[in-house]
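1. Predicted coordinates and the sequence they were generated for:
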Amino acid sequence: MKTKCLIAVFIMMFTPMKTSIAIEPSEIFKDPVLEQRARNLSQGLRCLVCQNQSIDDSNADLARDLRLVVRERLKLGYTNDQVLDFVVSRYGEFVLLRPRLNTRTALLWLSPVLILSFGIIGIIIWFRRRNLIEINNLSSKEEKKVLCLLSKNSNSKNGG
């Protein structure tokens, strides 16, 4: 009995679960192509209430309203880009889960590359400075002193 329970728990733990979808049956298009377009667009738009969920996954009222706006525009014959432009014009770039690359978002897209580059350059500079050894030439006075010490040392070994 125990082993059957453990096996059942193990299977449930490692069985992938599908996340819940917030779309209501009344929102679903009869045309599967249009429905897929609506779902793809909804998955790329941020719920402004939840902020880390797409409007496709969120149960918030605003997310439902945005889903309806997307579906209305698709019914009217808008392209995907036109729907996104309409939503962005009303809510700003923040509504996009994957912001577009333009002059206003360039830093957002380039910052990981810049941070990585500066990090690599910093590490290279640090290693080079750490491995640098300054070699100074001896003055004539210091050179004579070293030769004198070396000759005394060699005399003591030879004669000593």
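-> Looks like it arrived, so ask away.

2. use CA for all of it now, contacts and neighbours both
-> OK.

3. Find the residue at the geometric middle of this protein.
-> Residue closest to the average C-alpha location in the chain (CA atoms, centre = their mean): residue 112, at 7.4 Å.

4. and it, which of the three is it?
-> Per DSSP: H, G, I helix; E, B strand; the rest coil, the local secondary structure of residue 112 is helix.

5. any idea how far it is from residue 118?
-> 10 Å (CA to CA, to the nearest Å).

6. Below is an additional structure, to be compared with the one above:
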Amino acid sequence: MFIALVLFPLTAHAVTPGERLADPALEARARAITTELRCLVCQNQSIDDSDASLAKDLRVLVREKLKEGMSDAQVREYIHARYGDFVLLRPPVKPETALLWAAPLIALLAGAAAIWMAARRRASIVAAPAKALSEEERARLKTLGVSDLERPKS
């Protein structure tokens, strides 16, 4: 419980009271839109969560467009047209963003392949039989004062 109380302020939204709309329905629509838009400064936060001045400007712009009577889709399209796919936290699937959408799967497959290859390599090393020492290696060991270290046959 204590941890939840300590961490609660970290989850607070960056929307200031001055930005909020008087109409609760419009404010709810604005919040729904701003949670879908990426902060262009922070990049891993929505503009609803960001304290950056550009995020504040975008939140105000969204609210202004809603007050002008635009639909949610029109506001999203307006912002998208001005800032491109990058402003969307969930960019559309199209040829230009295919790598972005495929990257997690590619990373997962690459990790699985690396683990599989390491396991095969380790199994082949463990399974390889020990070779007997050559006469030259035995002579070298004798000069070093080490007795024959050949493994017993199993």
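-> The structure has been received and is ready for your questions. No experiment lies behind these values; they were computed from the predicted model shown.

7. Aligned counterpart of the residue nearest to the centre of structure 1 in structure 2, please.
-> Alignment note (TM-score structural alignment): residue 112 of structure 1 maps to residue 104 of structure 2.

8. quick one: that match and residue 90 of structure 2, what's the gap?
-> For residue 104 of structure 2, the distance to residue 90 of structure 2 - CA to CA - is 14 Å.

9. In contact with residue 74 of structure 1: list those residues for me.
-> 34, 38, 80, 83 (CA atoms under 8 Å, 6 or more residues apart in numbering).

10. just the buried members of the residues you listed?
-> 38, 80, 83 (16 or more other CA atoms under 10 Å).

11. Quick check: the second one touching residue 40?
-> No: if you go by CA atoms under 8 Å, residue 80 of structure 1 and residue 40 don't touch, sitting 9.3 Å apart.

12. Which strand or helix spans residue 58 of structure 1?
-> Using DSSP states H and E, residue 58 of structure 1 sits within no helix or strand.

13. residues in structure 1 aligned with stretch 55-71 of structure 2?
-> Counting by TM-score structural alignment, stretch 55-71 of structure 2 corresponds to 63-79 in structure 1.

14. What residues sit buried inside that stretch?
-> 63, 64, 66, 67, 68, 70, 71, 73, 74.

15. Ok, stretch 12-29 of structure 1 next?
-> Within stretch 12-29 of structure 1, judged by 16+ other CA under 10 Å, the buried ones are 22, 23, 28.

16. secondary structure element for residue 99 of structure 1?
-> Per DSSP H and E, there is no helix or strand for residue 99 of structure 1.

17. Need the nearest residue in space to it, chain neighbours excluded.
-> residue 93 (6.4 Å; CA to CA, 6 or more residues apart in numbering).

18. To which residue of structure 2 is that neighbour aligned?
-> Checking TM-score structural alignment: residue 93 of structure 1 goes with residue 85.

19. Was I right to think its match contacts residue 92?
-> Yes: counting by CA under 8 Å, residue 85 of structure 2 does reach residue 92; the two are 7.4 Å apart.
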